[in-house]
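In: just coords:
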């Protein structure tokens, strides 16, 4: 994979309620940018993101998965997350590794329980958010009703930057409120046209809402708006970016994963409007004296392990968000939590179950490292001469507990090893011995 610096990176968590289409959106983006040669589908078991046997069997996302792709000279790291409350720990971990989130909402269902929960998690982290209204081709799809619901629930900062052309079975493209043109899918080709006359009023009303929202958070734009001066496309885009980065404006996009509509525009918008990790400053403590310290992207290397998978063949697979400096293959790093030195042999960029080796990764990138001996989820890796320790993510409390016992006495050790491996992968699981009953219990 090409080498990308911090300004060429975008990291986004796809969050939202189950069955809203998060995985399908990621699959469409991967196909549009050429990372895959077909659009995988969870329902028929061809998804490259939902590939674990349990996910294929249940036709749903259980583990968050990393999907990296190149688009217009940039690298986009999507983290596709589960939408069911049982796996909410995966959502919180993914959000800590990203600079922004895309909240996926169904055009037929609107806001659901996990939509609200994911929004609150992102809000706690002050993450910029965009909203993608999916399933615009479905019966009873209502873009404007959903936008109205979103604005009532999440505030006036929620504003469309594009509106649909057609709805339900006649949905065929989107009208861009910034560039003021339409993008329509005809015979599997994205074609660009001027706004048709019959959509003028609809577009004018939506653009008026966009102008008002941007002006509300930008004094210069507000002054021009009130005086009736012409506001250029560049000025609107600049005000929009400022509002998004400060988590005050939340742009709304739309499309259909089934029809493959809206995904070039989505990726272009990610590149143009969503924040780069370059300006991110990360706070941690110096493990030697517990003093608070700050790391910027250009400082010495440091990173945070936000996810671990234990593979039966290769052992631990660690997902690392690099917060500062650079990391290269065949190097050594220091784990400031376990106080051990780890050897990095190869770095990988991932597209679901497919991994691609890369020689170097810069601050802001998300990489996979295998066979770390003393590193688990929540640990910090850094240079030993410049130690830092980042605060691990706080996971929700376990609410469901069961006792576990082996059918045969000889299998007790095997069960113990298997449970240890599970806890390695999922920090929301806890295992302990019940002192009253003597049972081995697991909570999740």
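Out: Done, it's in. On a predicted model such as this, the values are computed, not experimentally measured, just so you know.

In: could you use CA atoms for every contact and neighbour count after this?
Out: Noted.

In: residue boundaries of the strands in the stretch 51-200 of the chain?
Out: 65-71, 74-80, 100-106, 129-134, 158-160, 162-165, 173-176, 181-186, 189-194 (DSSP state E, counting those that start in this stretch).

In: now the ones you listed in TSV, with mean neighbour count and distance to residue 362?
Out: Formatted as TSV, the strands of the stretch 51-200 of the chain follow (neighbours: other C-alpha atoms under 10 Å; distance: least, C-alpha to C-alpha, whole Å):
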stretch	mean neighbour count	distance to residue 362
strand 65-71	23	15
strand 74-80	25	12
strand 100-106	27	18
strand 129-134	26	24
strand 158-160	24	32
strand 162-165	23	33
strand 173-176	24	33
strand 181-186	18	34
strand 189-194	12	33
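
In: turn these into JSON lines, including distance to residue 265.
Out: JSON lines is the format used below for those (distance: least, C-alpha to C-alpha, whole Å):
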{"stretch": "strand 65-71", "distance to residue 265": "12"}
{"stretch": "strand 74-80", "distance to residue 265": "14"}
{"stretch": "strand 100-106", "distance to residue 265": "14"}
{"stretch": "strand 129-134", "distance to residue 265": "11"}
{"stretch": "strand 158-160", "distance to residue 265": "13"}
{"stretch": "strand 162-165", "distance to residue 265": "9"}
{"stretch": "strand 173-176", "distance to residue 265": "9"}
{"stretch": "strand 181-186", "distance to residue 265": "8"}
{"stretch": "strand 189-194", "distance to residue 265": "10"}
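
In: got another, please set it beside the one above:
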């Protein structure tokens, strides 16, 4: 593949709601550009970007895929991203290294939640946007409603550049408003045609809006506009480019990915209006790993090399690929680069340009371009690789918190090691996967972004690593404690010929008032009734006792234990005997001191649009939550609440359902507090059944 200077590169993240036609549009662009002889179809599993077995099986994009396309002496690095929210990790990675976003809207479905999310992701990274409304060949498409919805959400920056030409309600072409020329679809190409009569009322407002936007980009153009002078096409296109790059203009183009209509115009618009890496990122700033000082990284091939790994592909058969964007310099085969995050040197043996699953080996990747390293073992997503003479750490990829979780149970006993190895490989590929060992409940907890994400992890384990698992509801880490003060005697006496065993303690147990601490031990023994050398044995007896309470076998917390008195035998007493005597005293005291079950309470922050606030508060109340307050945040409400963690299982799915995926939340453990009687009875009954 030809090497392109950064001025001729466009790094474009393709974003939109799940099922809106992103992959079909990318496939159409590849076909129009001559990459394929026959356009692939999502339904057939034959597209360039959906090549993973899970994607083919399910007919949806799960991973971000790179599809470089050469068009009009430029290279379009299209990053086709998943639209389903469970796979947002790959979207975040793609947007992190893109210089612009192509937001696809289905004409049949209109503006959806995924459209809003796409705008959000692009705005977070401050990259310009172009909107493409596909499915215009569907007679039910209402372009005006889509434009109205976009303007209501994003204001006057929305600028439609094309007005559809319809004959008998069928979409047969469009008017290119900046050029004031007609375009008619003829079989597999587009022909120029006159602007049809009777379209002035439609075209006039659109043309006026574009000219106003053009005038606002420059004072000289503003004077020309007010003087009633016509702009040249070059002035219009230059001003549009400036407006797009400044993010004051969001062009809206129309067509159909399925029928290849409007695709050529779209690609030309991406080349013409979207920023090149050097233009958008004249420089970015990283930090010196030693001092934390800012380091300027210019998009210049003469500078030392700097690259960011934004995605990892792990496959048992083809090995590991690390996709990277070069921010400065040139990365060549046989270069030795510093991995700033891992603090080790990496030798580059093979460099590829990936086009879907196709691997095109190249000798070098220049500043502004995207490539892939093969088989770099110690390189992970988010790592910065750079020339040793200029160490710099670039900002990595910011992933959403993974809050959907289930416990992993092997289908076949003895597969634990294979499962751990498989999950480790999948975590390299997808940083939104997390595995936590719950030693207390002897469970391995698998975390993901949503239930579909977890389901696909299980499917990948089976397909790629030949190991089967079941996912079940995890156990909640309850605790046990006491509510009143008691004094008991614990005596362990055993005679078995020869030396016997004798330990005798009188102890006082009372609530500590601190459920973060298991127990506090004190001794107030007078007169040597229990020799000092047995005190550590009594404390050790306590350490073992609090591991398991008598109500449901959960760990015990919040107890103060005081050794008051006791007795000993000069021959038969031992540390073991006093430890066992303490355990007897503990059990006796626990049953007398009003034992109770404690449940973990989480601090929950839910961020939702105002319209959903009532539903969310009602749902939190059903979960026995206490709403502590609300905080308005730019058109949304942040609801602060405390909720029992046992009631939060499955909340990520429920919240998505209640808010049409517009809500998000975070959760962290706060403290333990006494569970209601009915909860205690249910938990104890379930625990008894397990045993």
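Out: Everything's here; your move. What you see is a predicted model; the values in this text were computed from it and never measured.

In: for residue 283 of the first structure, which of the strands of the stretch 51-200 of the first structure is the nearest?
Out: strand 100-106 (17.8 Å; C-alpha to C-alpha).

In: the closest one vs the second structure, average offset?
Out: Comparison of strand 100-106 of the first structure with the second structure after fitting gives an average deviation of 0.7 Å (mean C-alpha distance after the TM-score superposition for the first structure).

In: what's the angle from that strand to strand 129-134?
Out: In terms of direction (axes from the mean of the first three to the mean of the last three C-alpha atoms, to 10 degrees), strand 100-106 of the first structure departs from strand 129-134 by 30 degrees.

In: what packs against strand 100-106 of the first structure?
Out: strand 9-16, helix 113-124, strand 129-134 (3 or more C-alpha pairs under 8 Å, 6 or more residues apart in numbering; DSSP states H and E).

In: next, the buried residues of the longest one.
Out: It stands for helix 113-124 of the first structure. 114-115, 117-119, 121-122 (16 or more other C-alpha atoms under 10 Å).

In: show me what contacts residue 149 of the first structure?
Out: If you count contacts by C-alpha atoms under 8 Å, 6 or more residues apart in numbering, residue 149 of the first structure has them with 110-111.

In: in the first structure, which residues correspond to the lengthiest helix in the second structure?
Out: Secondary structure of the second structure per DSSP state H: the longest helix is helix 575-592. Using TM-score structural alignment, none of the residues of the first structure align to helix 575-592 of the second structure.

In: quick one: list the elements packing against that helix.
Out: So helix 575-592 of the second structure, by 3+ C-alpha pairs under 8 Å, 6+ apart, packs with strand 486-494, strand 501-511, helix 535-545.

In: about what we covered before: format the helices and strands packed on strand 100-106 of the first structure as TSV; extra columns: distance to residue 404 of the first structure.
Out: Shown next, in TSV, are these (distance: least, C-alpha to C-alpha, whole Å):
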stretch	distance to residue 404 of the first structure
strand 9-16	33
helix 113-124	30
strand 129-134	41
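
In: out of the ones you listed, nearest to residue 319 of the first structure?
Out: So among these, strand 9-16 is nearest, using C-alpha to C-alpha, at 13.5 Å.

In: what separates the closest one from the chain centre, distance-wise?
Out: 2 Å (C-alpha atoms, centre = their mean, to the nearest Å).

In: and it with strand 129-134, angle?
Out: Using the same axes, to 10 degrees: strand 9-16 of the first structure against strand 129-134 is 60 degrees.

In: report all helices and strands that strand 9-16 of the first structure contacts.
Out: helix 22-32, strand 74-80, helix 88-96, strand 100-106, helix 113-124.

In: give me the stretch of the second structure that it matches.
Out: Against the second structure, strand 9-16 of the first structure falls on residues 9-16 (TM-score structural alignment).

In: ok so, going back, any idea which of the helices and strands packed on helix 575-592 of the second structure is most buried?
Out: Most buried of these, by mean neighbour count (mean count of other C-alpha atoms under 10 Å): strand 501-511, with a mean of 23.

In: okay, now residue 220 of the second structure: neighbour count?
Out: 10 (other C-alpha atoms under 10 Å).

In: mind checking the SS state of it?
Out: Assigned by DSSP: H, G, I helix; E, B strand; the rest coil, the conformation of residue 220 of the second structure is helix.

In: not counting sequence-adjacent ones, nearest residue to the counterpart of residue 180 of the first structure in the second structure?
Out: Under the alignment (TM-score structural alignment), residue 180 of the first structure maps onto residue 180 of the second structure. The shortest distance from residue 180 of the second structure to any non-neighbouring residue, by C-alpha to C-alpha, 6 or more residues apart in numbering, is to residue 195 (7.4 Å).

In: hang on, the one you found packs against residue 177?
Out: No - using C-alpha atoms under 8 Å, residue 195 of the second structure makes no contact with residue 177, being 9.8 Å away.

In: quick one: contacts for the spatially closest residue to residue 138 of the first structure that is not a sequence neighbour?
Out: With sequence-adjacent residues excluded and distances taken as C-alpha to C-alpha, 6+ apart, residue 138 of the first structure is closest to residue 168, at 4.8 Å. Shown in contact with residue 168 of the first structure (C-alpha under 8 Å, 6+ apart): 136-141.

In: next one: residue 115 of the first structure
Out: Residue 115 of the first structure neighbours (C-alpha under 8 Å, 6+ apart): 15-17, 103-105.

In: quick one: map residue 439 of the second structure onto the first structure.
Out: Under TM-score structural alignment, residue 439 of the second structure pairs with residue 435 in the first structure.
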